[in-house]
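[1] build me a model:
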Amino acid sequence: MTDSLFSVVLLLSLAVLFVVVAKQLRLPSLLAYLAIGLIVGPYGFGLLAESEEASHFAEFGVVFLMFSIGLEFSLARLKAMHRLVFGLGGAQVGVTLVGTTLVTILYYGQDWRIGLAVGAACAMSSTAIVSKLLSERLELHSQPGRQTMAVLLFQDLAVVPLLIIIPALAADAKGMAGAISMALGQAALALAAMILVGQRLMRRWFDAVARQKSPELFMLSVLWIVIGLSALTAWAGLSLALGAFIGGMLISETLYRHQVEADIRPFRDVLLGLFFVTIGMLLDLHFVLQNLPAVLLALALLVLAKGGIVFLITLLMRNSPEVGARTAIQLAQAGEFGFVLLELARDNKLLPTDVFQVTMAAMLLSMFIAPLLIGQAGRWSKHLSRQEWSDRTRMIHEVAVHAMGIEQHVILCGFGRTGQSVARFLDLESIPFIALDVDEARIRQAVEAGENVVYGNADRREILKAAGLDRARALVVTYADLPATEKVLHLVRELRPDMPIIVRAQDDLHLEHLKSLGATEVIPEVLEGSLMLAAQTLTQLGVPVERALEQVREVRAHRYTALRAFYRGESDRLQRISQEKLACVIEQQAYAVGRSLAELDLGRFGVELEALRRHRVRDEAPLPETVVQPEDVLILVGTSEALSAAMHFILDGK
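    Next up is the predicted model:
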């Protein structure tokens, strides 16, 4: 018991220390966990030994990681990016597998199965490192960024069959083909059964759980699904991770996907951290130092060859050399799933010890140098490619078309929940607006609902000009991204020094800084939330409502320089504005087709029919006898639970 307690205290202490250092150096936390494993493992200072219990907990880290990948899986996103995902991503993984296998056979003289296992591990790139760095540099939606994310998406999908194939490679040569076919067949049957049976059950189950309004029950349900489906696939002779992936994929089709992702994140991060600690413990530093030339050669092959493969494929797909180089550098490192596949091959005795140690050392080094390489790639690529110019020109044209014919309008930077709330206020006062956003799914929903929303980065000079900045009345920044907000403020103050700029902030920490950059007013969410909390507390304690609201008004009037007038209290209209909006597209087989609005009686679900769009014509007050037709768009307003219930009734009649 004393040894176990010492191990827990030691791991927690080192985790806190190393993660703090990693955050200070702007490095991903997983590198800190790997470093901890190197230090405390039997090949480091020997402070901890490998244990079966730790390995089991670490395996659940992989389970929750695969569950998260399933949550992010979207058929709509996959369909929209299918050319990049299956073209560029499939080519990268396939060529890397074949190339590594050939090098292993011809240069190292090893068995082809070893080459295939090593190639599978090296084909993966780090989603955690790359997405974090691209997001910080606001490059996720650039041409190289989109291509990189498409490849990472394919790699995530490729892990599923690779988790099945690698154990099958350990079978005898004669029975290998049968073992692989059997494993893939079992996986296909499990996948089909779970999807066919589970998709509708999952949605109904979470609807029922959500109606109980119990966070405890919701969390228990999530854990039950993750562990239960993992156990089912394990009993079928497949991996735990496959069941977790299927569970995440089923939940991704419901409205509860984001809540589930937020709830499981603590479990995933802690258990995944333990997994990377156990991975670090497997690395023999003494062996690595003795075989440093071999490790450095493997590192060069991994980074240069993998990057070269991506570069050539992007050129064949008619990208410019600049775009190809940036995409290649962003993918030229190992990834989290690479370690999963490498350890799986080791556990199935596919890899000799020397091959395992050299490969893992090269993968670790590639991840440590990835932030430096990606940072330098941005500095090296000073000139935009022709394709980027083409994409930017197309974006500017789209924004200009949407802004054509409006003036004295408001430019909304971002159209999330905050942007939509501001837009509803503007609609009530008949003030025109144009909203800029980079979330394609959100834009598609907004356009279906008849909103003036267009794809565009608000932190680009030409986009703001195309949105009619010179004739606009005001600009509102509705997202809490500090670097992007700083860029917007700098550009707007340069182009329109007189324009009012209202900025959303998460708290008061950067309030004065944003005002010094030119923000007319900064609205911190923490302040507004605390004011309403204080008002509710006072009223519950018996203070008259008028006096409580008067105190809130005084604080607001003192706090906001531009709003000295009377603040209205809460009303039905404000409550409506705080609700969500959903554009429900009626499919051919939907239950609502052929039924009138009166028959549907959507009001009983607690939602309001704001409008009906038919053939791009918006009817703000459709008659109760209006019969719903295929391809109609019903624009509904209500809480997320009410919208979910109404949408299921519209589509399924239940």
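
[2] hey, let's count contacts and neighbours off CA atoms from now on
    Will do.

[3] now the helices for the stretch 351-500 of the chain?
    Using DSSP state H, counting those that start in this stretch, the helices of the stretch 351-500 of the chain run over 353-380, 386-403, 417-428, 440-448, 461-466, 482-495.

[4] which of these sits closest to residue 65?
    When the helices of the stretch 351-500 of the chain are compared by C-alpha to C-alpha, helix 353-380 sits nearest residue 65, at 18.2 Å.

[5] tell me what the closest one is packed against?
    helix 127-136, helix 285-290, helix 292-300, helix 321-331, helix 336-347 (3 or more C-alpha pairs under 8 Å, 6 or more residues apart in numbering; DSSP states H and E).

[6] report the buried residues of it.
    Buried residues in helix 353-380, defined by neighbour count with 16 or more other C-alpha atoms under 10 Å: 355-368, 370-371, 373-374, 377.

[7] export the helices and strands packed on helix 353-380 as TSV, with columns for mean neighbour count and distance to residue 213.
    Rendered in TSV, the data for those read as follows (neighbours: other C-alpha atoms under 10 Å; distance: least, C-alpha to C-alpha, whole Å):
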stretch	mean neighbour count	distance to residue 213
helix 127-136	18	33
helix 285-290	14	51
helix 292-300	17	52
helix 321-331	25	43
helix 336-347	21	36
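
[8] would you do the same for the sequence below? I want to compare the two.
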Amino acid sequence: MTIYFLQAFIYLVAAVIAVPVAKRLGLGSVLGYLIAGVIIGPVAGLVGDETTTIQHFAEFGVVMMLFLVGLELEPKMLWAMRNRLMGLGGLQVVGSAAAVMAIALAFGQPVSIALTIGLIFALSSTAIVLQTFNEKGLTKTEGGKNAFSVLLFQDIAVIPMLAFIPLLALPELVEKAQQAVGNAAEHHEEFSLVAHLPGWAYGLVILASIAVVVAGGHYLSRPLFRFVASSGLREIFTATALMLVVGIAALMSLVGLSPALGTFLAGVVLANSEFRHELESNIDPFKGLLLGLFFITVGAGIDFGILSEQLIVIILLTLGVMLLKALVLLALSFIFGIKGSDRWLFALSLAQAGEFGFVLLSFSMQQHVLPLELAQTLSLVVALSMFLTPGLFILFDKVILPKFEANSNEREADTIEEKGTVIIAGIGRFGQIINRLLVANGIHTVVLDHQADQVDALRRYGAKAYFGDALRPELLHTAGVEEAAMVVVAIDSRESSIELVKYLKHTYPHLKVLARAFDRGHGYLLRSAGADYIESETYHSALQVGGQALRELGFHPFFVEKQINIYHELDDKASDVLYHAWQDDSEGERFDNNYRQLFMDLEDNIKSAVQQDRFGKFASTDRHWTPPPKGYADDFDDDNEAGAGSTEKT
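    Model prediction:
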């Protein structure tokens, strides 16, 4: 028992030290785990033969990850991405397998071995890629979405690969295995429900298993989760979530299917469940720990003995496989219209071999397709390619992406051929709404934005926009700033927006300047720069959502509108006081104790005002609103009895 505690302690210490250091150095957590594995395994020799066994256990982290990925995908979303899934993913697997197979044949390998090697190296690392995408915020990029489609197809493709590989068995390897079995009895046999079934029966069992997962997830999961949730015990819900994932993985294994695919399918089925977020929060910690353990075992499992004996060969094979896959992916990016930095993100992120490569290698040896010596060499190639993958992401971040951003900034500014009554600087989500409203009311606008991709995207949808930096005086002059009535500053940069407001109010003091603020502090800086009107990007939306919350709780719409107006009126009055308090302390800390006290007083004033009885008198802020219906006060008293408790709580 003591040895298990010591081994667990060694793995945990390695992760606790290596991962934070790697993150701080900008290397990412995955590379940190891999380095930790190398240190405690081949370098220090603190772990040994148990690494392979632990790796099989840790692979369950990949199963959990695909379950969580499935939870994020509704069936209709999965159907919507079918073209990229089947087209891009299918061509990647076929193209990469064919290219690797051709190279293997050129080196004299038999067709069956060459094809098996091609299938193994056609797969990429779902664990490393998705983990890195999440860490670096690349999941929603065009390159990230296409990479995810390919990874998803690869995980699905593992199933037909497992069914096909036994057909490639080499007669000489089968004969050796039979002799070995004759000399030594098998110690154990894996459980399987389909080991001796004919082909037609095996197909029926597979269809029945998938039907059980889909039907059970759709019809049985909700009653089960409601029953467990009624106990009020969080640990029981956690146990239920684990039971679900483990049970599905076990069922898939018993019928010879990929556990990862089964849990992914279950996740998709449960994507619309009201218990989805609870499942995510319970499974995610286990997924993170097991994935980290898996990466450590990959690093610890590198056999430096074989690596040193075949160092040049293994390095050349690794680099050759990664280069070949990257070229196939780049070719597909041209075919499917993936452009710019997304093209390189797509190609580099999927250039490695994957964790399912270990599964196929082990399975290929069991089915007498690959000899042991070749499988050991290929296993090192898979591990080394995974080890090098974080370096490819660093290459993308530090070298490739800055070049594309620089090229975007170096693009010549567009020639502005018109002048507008209103100039809008920045056409992101905030500026677009303003522009639509003004144009819809016949106001002629000139829109400037320094992000070329944003301008090009708007043009594709028929909107008129010009590429250029609004901080450049000559562009503002061309856009007609001297004759313009107003400039709207909606730039996604605090410093640039403040600098632009200062320039406009200094050079054109009679020009109206409306500015978007990210928060109260940014608003004060814009006001200090001279902006005539400042609006926080979340202020009105938050008020409207708060008002809708009151309506849903049973408060009368007229009363809610009054409360919103009260809040808005008091906040406007207090903003001058808070601004001057902030301004007076310009030499020291911006938000000192005096400012904090004034802010707390504002909160108390708002709370006091909205709780006052104003039924006998309407404020000026109410006059623009439709008068309340007859008997409003009586109806409100009845409706508000239920909501009074909620008012006290807020």
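
[9] which stretch among the helices and strands packed on helix 353-380 of structure 1 comes nearest residue 158 of structure 1?
    That would be helix 336-347 among these, by C-alpha to C-alpha, at 10.1 Å.

[10] give me the mean distance between the closest one and structure 2.
    Superposing on structure 2 and averaging over aligned pairs (mean C-alpha distance after the TM-score superposition for structure 1), helix 336-347 of structure 1 comes out at 4.2 Å.

[11] so which strand or helix has residue 618 of structure 1?
    In this assignment (DSSP states H and E), residue 618 of structure 1 forms part of strand 617-619.

[12] in structure 2, which residues correspond to that strand?
    Against structure 2, there is no aligned range for strand 617-619 of structure 1 (TM-score structural alignment).

[13] off-centre distance for that strand?
    With C-alpha atoms, centre = their mean, to the nearest Å as the basis, strand 617-619 of structure 1 stands 34 Å off its chain's centre.

[14] that one packs against which elements?
    Other helices and strands packing on strand 617-619 of structure 1, by 3+ C-alpha pairs under 8 Å, 6+ apart, are strand 608-614.

[15] can you give the contact residues for stretch 506-519 of structure 2?
    By C-alpha atoms under 8 Å, 6 or more residues apart in numbering, the residues outside stretch 506-519 of structure 2 that reach it are 482, 484-491, 494, 497, 501, 504-505, 523, 526, 531-538.

[16] could you tell me which of those residues belong to strands?
    486, 487, 488, 489, 533, 534, 535, 536 (DSSP state E).

[17] for the fourth one, which non-adjacent residue is spatially closest?
    In other words, residue 489 of structure 2. residue 515 (4.6 Å; C-alpha to C-alpha, 6 or more residues apart in numbering).

[18] the one you found: neighbour count?
    27 (other C-alpha atoms under 10 Å).

[19] against residue 569 of structure 2, how distant is it?
    The gap separating residue 515 of structure 2 from residue 569 of structure 2 is 20 Å, by C-alpha to C-alpha, to the nearest Å.

[20] same thing with residue 265 of structure 2?
    On the measure of C-alpha to C-alpha, residue 265 of structure 2 and residue 569 of structure 2 end up 52 Å apart.

[21] among those two, which residue is more densely surrounded?
    Neighbours per residue, other C-alpha under 10 Å: of residue 265 of structure 2 and residue 569, the larger number sits with residue 265, 24 against 13.

[22] what does the more buried one align to in structure 1?
    Match for residue 265 of structure 2 (TM-score structural alignment): residue 246.

[23] how near is the counterpart of residue 290 of structure 1 in structure 2 to residue 194 of structure 2?
    Using TM-score structural alignment as the criterion, residue 290 of structure 1 maps onto residue 309 of structure 2. With the distance defined as C-alpha to C-alpha, residue 309 of structure 2 ends up 41 Å from residue 194 of structure 2.

[24] also residue 73 of structure 2?
    31 Å.

[25] next one: residue 85 of structure 2
    Taking C-alpha to C-alpha, one finds residue 85 of structure 2 at 29 Å from residue 194 of structure 2.

[26] try residue 81 of structure 2
    Distance of residue 81 of structure 2 to residue 194 of structure 2, given as C-alpha to C-alpha: 33 Å.

[27] ok, residue 78 of structure 2 next?
    For residue 78 of structure 2 relative to residue 194 of structure 2 (C-alpha to C-alpha), the value is 30 Å.

[28] in three-state terms, label the residue nearest to residue 147 of structure 1 when sequence neighbours are not counted for me.
    Distances taken as C-alpha to C-alpha, 6+ apart put residue 84 closest to residue 147 of structure 1, at 6.4 Å, once the chain neighbours are dropped. What DSSP: H, G, I helix; E, B strand; the rest coil gives for residue 84 of structure 1 is helix.

[29] residue 84 of structure 1 and residue 150 touch, don't they?
    Yes. Residue 84 of structure 1 lies in contact with residue 150 (C-alpha atoms under 8 Å); the separation is 5.8 Å.

[30] which parts of structure 1 are strands?
    So, for structure 1 - with DSSP E - the strands run 410-413, 433-437, 453-455, 474-477, 501-505, 521-524, 580-585, 608-614, 617-619, 633-638.

[31] and the ones you listed as TSV, adding distance to residue 240 of structure 1 and mean neighbour count?
    Supplementary listing: those in TSV, determined by distance: least, C-alpha to C-alpha, whole Å; neighbours: other C-alpha atoms under 10 Å:
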stretch	distance to residue 240 of structure 1	mean neighbour count
strand 410-413	43	25
strand 433-437	38	24
strand 453-455	40	23
strand 474-477	44	22
strand 501-505	41	22
strand 521-524	44	20
strand 580-585	36	21
strand 608-614	43	19
strand 617-619	49	14
strand 633-638	39	23
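
[32] quick one: which of residue 85 and residue 194 of structure 2 has more around it?
    Between residue 85 of structure 2 and residue 194, counted using other C-alpha under 10 Å, residue 85 has the larger neighbour count: 22 against 16.

[33] contacting residues around the more buried one?
    Taking C-alpha under 8 Å, 6+ apart as the test, what residue 85 of structure 2 contacts is 149, 150, 152, 153.

[34] can you tell me the centre-most residue of structure 2?
    Residue closest to the mean C-alpha point of structure 2, counted by C-alpha atoms, centre = their mean, is residue 139 at 3.8 Å.

[35] and for it, nearest residue in space, chain neighbours not counted?
    Counting by C-alpha to C-alpha, 6+ apart, the nearest residue to residue 139 of structure 2 once its immediate chain neighbours are dropped is residue 133, at 5.2 Å.

[36] quick one: that neighbour and residue 144 touch, right?
    Yes. Applying C-alpha under 8 Å, one finds residue 133 of structure 2 in contact with residue 144, separated by 7.1 Å.

[37] brilliant, that's me finished.
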